[in-house]
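Chemist: No sequence on hand, only this structure:
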């Protein structure tokens, strides 16, 4: 969690406290809390929880949401739900979160990371949520936070003992907020048949209303980032799941995936999934939360200062430019099965072969370079007609239009790390040959790792994913050498013995010897490109 959020923090833009949305509601709640506080004043931190439980439950019948309190070792975790269910039983019901630390036996930073961890659980169980409110109460200091895919934003802190009316008004105002004000998505709606998304598509009427399967088929576990989530979907009136709906928060400065998909369709690229809804948000500049070297470290600006810790004392500005993200929903078809779940070796080989053919068509026909070949971006398809592909490529998030001079300059490393080519790890310009090298790593991964999340301990593939990118490049260069590749093949289970020859031939095509050295370069001539593609596909 620390690594995910550390450099994605937004400090208050002004010295004035801002609730962001619902300011009018906050003001109206302030007007009704003064009388309550006359008879039940806010107590010191050690007596806070009983007071909070009583104060936050006033007029339950007139409020949409209710606060639930779950004690922790040094305070409590609080959650706003529609049903009052235990937070650890139903994160799907949580609409707002809070973390209370009653004294400094819990470090400020640790309490904040607990709040962020709970926010992440909410987003995992509600992946289409736009944003989430969070309150961090450290002794008497309150910080109001907003979490979204661009980062985490803190509003100005204040002392709840000095301003109990504002604090109680905040607590009550959240209970009356609308779905939209609490950050729930209006993109997905429900009726008697389930959850659905609507599109203004006059060209394809069948795509105007698509129902989502309850369970996701792909889900990001990061709080800050693209938050990519995929659902199977069907048209209204059909039982067959014919589509995949992919939602994500893409960087605003990145070319939309749907544009690359449309280009591929216009150029009649073969073996690529085929079509858009988009809405957007953005927030302010980034700060970084510095790591502590050990559990007893105290940040220098807090030590001996006599001041209560808060986020502004623990962060430093970064040079990383703010990355606005745009909520995007893309519908694709045909639907497929993850490559790792192949039924037979033949099905695996046909899927990989046709994925290579799809890559070739994408590159040579549409002039688009995929740049992220991985086990998760190849699906096993179900051909309906002769000539249909057995395997398809998906996810054109980082694909580039080569015809527009889209080759990235030196210095970038694009792709999914376990499958990155040696040249990409060394930050060379990404080429078609690097993607073909990634196909070899996909074959090795599927055979060695199968349906697990990670290679076994001691596996060469596991070591490729550790250390720096340069370390990975060095290890892969060593393992791809003719006299070392056998160590990788030794990890094949007996049932895949017959695939060792295929892996060895693909390795030989990609890494010929030149002047006694392993060659990892790219042939750029048209004839050379065709020769490598032909040989690669024929080998399968």
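Modeler: Sure, I can see it. These figures come from a predicted structure and were not determined experimentally.

Chemist: use CA for all of it now, contacts and neighbours both
Modeler: Fine.

Chemist: Would you tell me which strand is longest in the chain?
Modeler: strand 209-219 (DSSP state E).

Chemist: Give me the buried positions along that one.
Modeler: Within strand 209-219, the residues that count as buried by 16 or more other CA atoms under 10 Å are 209-213, 219.

Chemist: farthest pair in these?
Modeler: Using CA to CA, those reach their maximum pairwise distance at 209 and 219, which is 22.4 Å.

Chemist: now the closest residue to residue 209 other than its chain neighbours: how far from residue 381?
Modeler: Closest residue in space to residue 209, ignoring its immediate chain neighbours: residue 198 at 4.5 Å, by CA to CA, 6 or more residues apart in numbering. For residue 198, the distance to residue 381 equals 26 Å [CA to CA, to the nearest Å].

Chemist: again with residue 261
Modeler: Distance from residue 261 to residue 381, counting by CA to CA: 18 Å.

Chemist: Please apply the same query to residue 404.
Modeler: Distance, residue 404 to residue 381, using CA to CA: 31 Å.

Chemist: about what we covered before: residue 198 and residue 381 - which one has more neighbours?
Modeler: Taking other CA atoms under 10 Å, residue 198 and residue 381 do not tie; residue 381 has more neighbours (23 against 14).

Chemist: Put this next to the previous one:
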């Protein structure tokens, strides 16, 4: 198959043409339906053509995993189709400029000399499998030519996957004196979806699965037992996209995976291709023809023999930060999150005692993403949060931003306990493969390289989107997050750029905070240095944060979005403006709306409808912000949050029971962001040229004497500087906290 040049970050490189494999193309969704009779039903405004390149490239991680899980559990083919319709194009989009083929794939990833796998000669293996397989399976030796041939009984989906598993298992068992890293078996799964809480009803055609006591006792494998996924091409199918979806599920189910191996087989002949997915994309082998040993049958047989013998780094597992000596002998890989994992700590850690990861709290879906995992754990008896993520090498380390914030006495921010960096993709996951393939590919890999990092923070808490939090706890956590964000910006000179429900936590144990002005008026006493308050929460996650005025902040080429898709400000989502404080404040409004709407309470009267059902569906009010493209999301927010107050009120009518008090905060925040003084209207204004001339300057007259219709870079709305706008938002939320906890102090001890 021919290669095609693709432009990536200003470079060209030879890439495998994904579109020809997946058959998928990014499409523009139609705008959501307009409201019914009682509301003006003007069409959505036209939006200029958007740039879809980084840093705002939409990814599969923009669809929250919890919502994806809800779809997978229904067992409904229609709902599964809906899920695949939204997720599959995003997975394909992630990979379209991050995929290439390698002529040396077997030597680089399956038959590396350094692994010392003792793979026998192919003719020895072929002789063994001709003795173990029946003649009907089509592996034969021809004395007249001295060649082996391999002809499956058929290439149909009904027959081929079962045949492939028989062949692969025969190769695996062919006089194998080498102990495999795990006991594993090739299994046909085309008729049975692997089980697990995150499976999405997907069904690989065949898999290599760990064969321990648990899986042997069950006829159905689980996603957290899968080592290799396989897809047999069907006519009209998109095999690469399907294979990538399986790889994503393995990444989701197995928190310590660094790479996932996949195989695509052809429905029209003896062709096979290997693929290896990691957090920077996918590398594929050239297409192998296994019809006879005069072609590539020898290579295929040796590769299939080697795969079950691969060491952890070859199979795609991270093990350097955890202890694995307690694992059973038949399974030496860290496959799942079913046990507390003991962490290896660097000598510089101040805490002493056992370090454990006890419970996995958060998983980010997608492939070419940070792949974030968050655990609740203990370190020397202290409760901590442990985050693993694949940091882009072009971004400053998160550790440095936490240290900078601490040096400026930032309040309302989680405290850094430990930080470690482990393998990177170019060197440790791809084994410097790019350095011997192509200078153009090399440049691409270096610009998209990622490092696996572990950061440990305290206090540990619960995301404010947690369904078991009370309205008071949500309000307290949100207040702490808003204060922490302001202190990070005004005190630390750092802009967060990823305000989302998962990045604001509620903590049962309050943290004492003292500040000169950010806390505002409180019920608690003034102390030396300012006002004291007990904060039940904190802001976390500085992966996308930037130091204001830094070189990294101005010129970062990292291939990531700056934000979590449903909560990204409109001007940032359109790539129209540099990310400012006002954009994060806008994200806080979207977070408030989200936590007030979700989880949705089952409707006792599902047949009842109102004029807002087509805009804010009762079962999923903000689904447009998740599933639709950038143009539609921007238009939806612009019209229904900013321009049409009556429609915004319709969304407030979807708030959960107990969250009615948040409506007043939402209204006040909307006016803080877009209100026009004296007009009673909200209008989106773009950023223009000029400076505020200092915080608080109320200069809104243009040179011509008219009202200025553009924003200065340090304004939230015309004439209202960042600090003043924060004060408005803070006071509205503090009044809610006080109303929810009357007479009990600002934030209880």
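Modeler: That came through, no problem. These numbers were taken from a predicted model, which means no experiment stands behind them.

Chemist: What's the residue nearest to residue 209 of the first structure aligned with over in the second structure?
Modeler: In the second structure, residue 198 of the first structure lines up with residue 344, judged by TM-score structural alignment.

Chemist: Name all residues that make contact with the equivalent of residue 492 of the first structure over in the second structure.
Modeler: With TM-score structural alignment as the criterion, residue 492 of the first structure lines up with residue 655 in the second structure. Counting by CA atoms under 8 Å, 6 or more residues apart in numbering, residue 655 of the second structure makes contact with 593, 596-597.

Chemist: Closest one to residue 73 of the second structure out of those, please.
Modeler: Closest to residue 73 of the second structure out of these is residue 597 (21.2 Å), distances taken as CA to CA.

Chemist: can you give me the strands in the stretch 401-550 of the second structure?
Modeler: With DSSP state E, counting those that start in this stretch as the criterion, the stretch 401-550 of the second structure has strands at 415-424, 450-458, 462-463, 494-495, 504-515, 526-527, 530-539, 546-547.

Chemist: In JSON lines: the ones you listed, plus distance to residue 469 of the second structure.
Modeler: Compiled in JSON lines, the strands of the stretch 401-550 of the second structure are given as follows (distance: least, CA to CA, whole Å):
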{"stretch": "strand 415-424", "distance to residue 469 of the second structure": "23"}
{"stretch": "strand 450-458", "distance to residue 469 of the second structure": "20"}
{"stretch": "strand 462-463", "distance to residue 469 of the second structure": "9"}
{"stretch": "strand 494-495", "distance to residue 469 of the second structure": "28"}
{"stretch": "strand 504-515", "distance to residue 469 of the second structure": "9"}
{"stretch": "strand 526-527", "distance to residue 469 of the second structure": "30"}
{"stretch": "strand 530-539", "distance to residue 469 of the second structure": "12"}
{"stretch": "strand 546-547", "distance to residue 469 of the second structure": "31"}
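
Chemist: Name the stretch from those strands that approaches residue 579 of the second structure most closely.
Modeler: That would be strand 494-495 among the strands of the stretch 401-550 of the second structure, by CA to CA, at 8.6 Å.

Chemist: which residues are contacting that closest one?
Modeler: For strand 494-495 of the second structure, the external contacting residues (CA under 8 Å, 6+ apart) are 401, 405, 485, 488-489, 545-548, 580-581.
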